[in-house]
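J.: can you look at this prediction? I've put the sequence above it.
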Amino acid sequence: KREMRATINLVDLAGSERAAKTGATGDKLKEGANINKSLSALGAVINALAENSKGKKKVFIPYRNSKLTRVLQESLGGNSVTIMVAAISPAAYNYDETLSTLQYADRAKAIQLKAKKNEQLTEVGKLKKEIDELKAMLAAAQAGGGGGG
């Protein structure tokens, strides 16, 4: 028997607002800076994956530059289907953030992955496969006159 395996990651990348707009101070400001640093690292990974999808020369993909990109490595560049939903605002006040989000999404859509089924043989399936292989070897030996006597 074959066993199918799949993983789903749902990630909310909110929080990339400009510090001046939020009025954050202290720990909130530090947290916002860390979020922006992770999003910047994610942007670098997305750019590298998009470049590699163009098929010209291979670019190094900096997954190890942040915890976020390490966690998302399989979802971004592995055997996966990746969907990005961009939440934007029609308000002129949020123009810069909306533009940045749309540019981010545009780069992400350039990534081309080829997902395939993650099938693994169960223990019973492995044993059945081994039996089939042994039967084939026995039949081949008998057909070749492997009697030796």
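T.: That came in fine, so what should we check first? No experiment lies behind these values; they were computed from the predicted model shown.
J.: CA atoms for contacts and neighbours, from now on please.
T.: Will do.
J.: which strands or helices does the helix ranked longest in the chain pack on?
T.: Counting residues, the longest helix found in the chain (DSSP state H) is helix 26-54. Contacting helix 26-54 under the criterion 3 or more CA pairs under 8 Å, 6 or more residues apart in numbering; DSSP states H and E are the following elements: helix 67-71, helix 95-109.
J.: recalculate using a threshold of 10 Å.
T.: Helices and strands touching helix 26-54, by 3 or more CA pairs under 10 Å, 6 or more residues apart in numbering; DSSP states H and E, are helix 19-22, helix 67-71, helix 73-77, helix 95-109.
J.: and here's the other structure:
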Amino acid sequence: MNEVWDVLQTGSNARAVEATNANEHSSQSHYIHCVMVKGENLMNGECTRSKLWLVDLAGSERVAKMDVQGDCLKEAQNINRSLSALGDVISALATKSLHIPFRNSKPTHLLQDSLGGDSKTLMFVQISPSENDLSETLCSLNFASRVRGIELGPAKNNWTSASF
């Protein structure tokens, strides 16, 4: 447990944060960690493997509202592009498109196996109660509504014999 906590803390410490007009501690990067878990049934030797992704996506903020320049502006634009790419993946999954554009961003490419068929996905959306953030809140809730409509199908057990 301490090892997992140390890795999470290292990632958190490396996360870029910038003060903007919209948020005093605006995330300027996504936070993505993978925890690989392997369990073994000592009675019959079967092994189960699981992958748990802990993902905190930097929020989309209106660039004009943030009033940022330079590197902070570039990061905000990159974040918005990657969130847009995630939206494209969600739309393609929802319409059961033959092509899902996982490779259009690093986060969607990295999370491809967890956004696809053999997984369970749980998403929390943080919204603001402030009237000043109404447009961002509505955008986040609309996105969450689109995500909620996607059915990935049943997750499959990922197990092997002891010779794994």
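T.: Perfect, I can see it now. Since the model is a prediction, treat every value here as computed from it, not as a measurement.
J.: quick one: TM-score?
T.: Overlay of the two chains. TM-score (TM-score structural alignment, normalised by the length of structure 1): 0.76; 119 aligned residues with a CA RMSD of 1.3 Å.
J.: using a markdown table, lay out the helices and strands packed on helix 26-54 of structure 1 together with mean neighbour count.
T.: A markdown table is the format used below for these (neighbours: other CA atoms under 10 Å):
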| stretch | mean neighbour count |
| --- | --- |
| helix 19-22 | 12 |
| helix 67-71 | 16 |
| helix 73-77 | 19 |
| helix 95-109 | 15 |
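J.: and those helices: which comes nearest Ala41 of structure 1?
T.: helix 67-71 (7.0 Å; CA to CA).
J.: still on that earlier bit, can you tell me which of the helices and strands packed on helix 26-54 of structure 1 comes nearest to Lys117 of structure 1?
T.: Of the helices and strands packed on helix 26-54 of structure 1, nearest to Lys117 of structure 1 by CA to CA is helix 73-77, at 14.1 Å.
J.: how far apart are that closest one and its match in structure 2?
T.: With mean CA distance after the TM-score superposition for structure 1, helix 73-77 of structure 1 departs from structure 2 by a mean of 0.9 Å once superposed.
J.: what range in structure 2 matches that helix?
T.: The aligned range for helix 73-77 of structure 1 in structure 2 is 112-116, by TM-score structural alignment.
J.: off-centre distance for the matching stretch?
T.: Relative to the centre of its chain, stretch 112-116 of structure 2 is centred 11 Å away, using CA atoms, centre = their mean, to the nearest Å.
J.: repeat that for stretch 32-49 of structure 1.
T.: Distance, centroid of stretch 32-49 of structure 1 to centroid of chain: 14 Å (CA atoms, centre = their mean).
J.: got it, and stretch 125-133 of structure 1?
T.: Centre to centre, stretch against its chain (CA atoms, centre = their mean), the figure for stretch 125-133 of structure 1 is 33 Å.
J.: and the contacts of it?
T.: For stretch 125-133 of structure 1, contacts defined as CA atoms under 10 Å, 6 or more residues apart in numbering pick out 1-3, 120-124, 134-139.
J.: if we can go back for a sec, turn the helices and strands packed on helix 26-54 of structure 1 into a markdown table, columns for distance to Ile61 of structure 1.
T.: Output for these, formatted as a markdown table (distance: least, CA to CA, whole Å):
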| stretch | distance to Ile61 of structure 1 |
| --- | --- |
| helix 19-22 | 28 |
| helix 67-71 | 10 |
| helix 73-77 | 9 |
| helix 95-109 | 14 |
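J.: and those: which comes nearest Ile35 of structure 1?
T.: Set against Ile35 of structure 1 and scored by CA to CA, those come closest in helix 67-71, at 9.4 Å.
J.: which strands and helices lie in contact with that closest one?
T.: Using 3+ CA pairs under 10 Å, 6+ apart, helix 67-71 of structure 1 is in contact with helix 26-54, helix 73-77.
J.: mind listing what's buried along the longest helix of structure 1?
T.: If you call a residue buried by 16 or more other CA atoms under 10 Å, then helix 26-54 of structure 1 has these buried ones: 32-33, 35-39, 41-53.
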